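Visitor: Fold the stuff below for me.
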Amino acid sequence: MKVYSPEFKADAVALYLSDPGHTFEGIGMDLGISRETLRNWVRAERARRGESGTTSTNTEGVPVSEATKQELEAGMAALRAELKTVRKENQKLATERGAACSRARCPRRTGPGRSIAAGTCRRGSPRS
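Guide: This is a model prediction of the structure:
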């Protein structure tokens, strides 16, 4: 196991914490250490400072203007409506794909003057 000086550890942690865009992997590669080693050093430093190790998504107690809240709720409603529409379209496409696959497997395809015999498929055998 390699031993690193306290100064090196402190500099590595400071470098990582200096920019939210930094990753453990990127800084670790730049410094020649594993990402897990750097992650452990950062965790230890955050614990020493009394900081949380992860970003919190809990927004309770955070002041939000009424206009912002309404904008967010309207945006969420629009996204839910879009999701509902996309799911319906997806279901429709899945149904159409299934029908197309069934027609493609059957030698008696529909067309001018042709029709699929009821209940039959490939080689005239009953569909299962």
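Visitor: CA atoms for contacts and neighbours, from now on please.
Guide: OK.
Visitor: distance between the ends of stretch 10-24?
Guide: Stretch 10-24 has an end-to-end distance of 14 Å (Cα to Cα, to the nearest Å).
Visitor: Now do the helices in this structure.
Guide: Secondary structure of the chain (DSSP state H): helices located at 6-17, 24-31, 35-49, 66-105.
Visitor: Now mean neighbour count too, for the ones you listed, in CSV please.
Guide: Output for the helices of the chain, formatted as CSV (neighbours: other Cα atoms under 10 Å):
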stretch, mean neighbour count
helix 6-17, 14
helix 24-31, 15
helix 35-49, 15
helix 66-105, 12
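Visitor: how far away is residue 43 from residue 17?
Guide: 11 Å.
Visitor: With residue 71 instead?
Guide: As for residue 71, its distance to residue 17 is 32 Å (criterion: Cα to Cα).
Visitor: And residue 36, by the same measure?
Guide: 15 Å.
Visitor: next up, for comparison:
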Amino acid sequence: KYDLSSIAAISYGGAPSAPELVSTIKKRFPDAAPGNGWGMTETCATATLNIGEDYVNRPGSAGAPPKAVELKICDPDGNPVPQGEVGELWCKGAMNCKAYWNRPEATAETFRDGWVVTGDLARLDEEGFL
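Guide: Predicted coordinates:
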């Protein structure tokens, strides 16, 4: 009913999507790059993006960070865990906000030395994909 041939990208964020969603997008929109990402308000929305062939090859990933973003996975004490292990995701970059307005306790809990302590459980693969 509609001409959708000009669609160049279809992206979304949130929880990981089902792998079959990628194949459905590629089938129905062969010229569009599917994508998924991760971010939060404190990281100015998207901090990772998994798009195009990377997403086709890693549909369960939220992507890799751009060069201006650092990610690390930490244990409950804030120490990095071995690569591939699940821990709490920390995110650092110039885009991060620095504090919560008039909430010093929440600021101290969430913002540490430029890092946003997200509260999200995650892992990074050998190529840095979340």
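Visitor: With both chains overlaid, what TM-score comes out?
Guide: The TM-score (TM-score structural alignment, normalised by the length of structure 1) is 0.19; 45 aligned residues with a Cα RMSD of 5.1 Å.
Visitor: Grab the longest helix from structure 2 for me.
Guide: The residue-count maximum for a helix in structure 2 (DSSP H) belongs to helix 19-28.
Visitor: in it, what counts as buried?
Guide: Residues of helix 19-28 of structure 2 classed as buried under the neighbour-count rule (16 or more other Cα atoms under 10 Å) are 22, 25, 26.
Visitor: between these, which is closest to residue 10 of structure 2?
Guide: Distance ranking of those against residue 10 of structure 2, using Cα to Cα, places residue 25 first at 7.9 Å.
Visitor: in terms of contact, does that closest one touch residue 55 like I think?
Guide: No - shown here, residue 25 of structure 2 and residue 55 do not form a contact pair, counting by Cα atoms under 8 Å, at 11.3 Å.
Visitor: what do the two both touch?
Guide: Residues touching both residue 25 of structure 2 and residue 55 (Cα atoms under 8 Å, 6 or more residues apart in numbering) are residue 34.
Visitor: Which residue comes closest to residue 92 of structure 2 once chain neighbours are left out?
Guide: Leaving out its chain neighbours, the residue that sits closest to residue 92 of structure 2 by Cα to Cα, 6 or more residues apart in numbering is residue 115, at 4.5 Å.
Visitor: That neighbour - how many residues pack around it?
Guide: By other Cα atoms under 10 Å, 21 other residues sit near residue 115 of structure 2.
Visitor: wait, it sits on residue 107?
Guide: No - counting by Cα under 8 Å, residue 107 is not a contact partner of residue 115 of structure 2; they are 11.2 Å apart.
Visitor: which neighbours do those two share?
Guide: By Cα under 8 Å, 6+ apart, no residue touches both residue 115 of structure 2 and residue 107.
Visitor: Start from the N-terminal end of structure 2 and give the strands.
Guide: 9-13, 33-40, 45-51, 69-74, 87-93, 111-112, 115-122 (DSSP state E).
Visitor: In the last one, which of the residues would be classed as buried?
Guide: So that's strand 115-122 of structure 2. Of the residues in strand 115-122 of structure 2, those buried (16+ other Cα under 10 Å) are 115, 116, 117, 118, 122.
Visitor: Strand 69-74 and that one, what's the angle between them?
Guide: Interaxial angle, strand 115-122 of structure 2 versus strand 69-74 (axes from the mean of the first three to the mean of the last three Cα atoms, to 10 degrees): 60 degrees.
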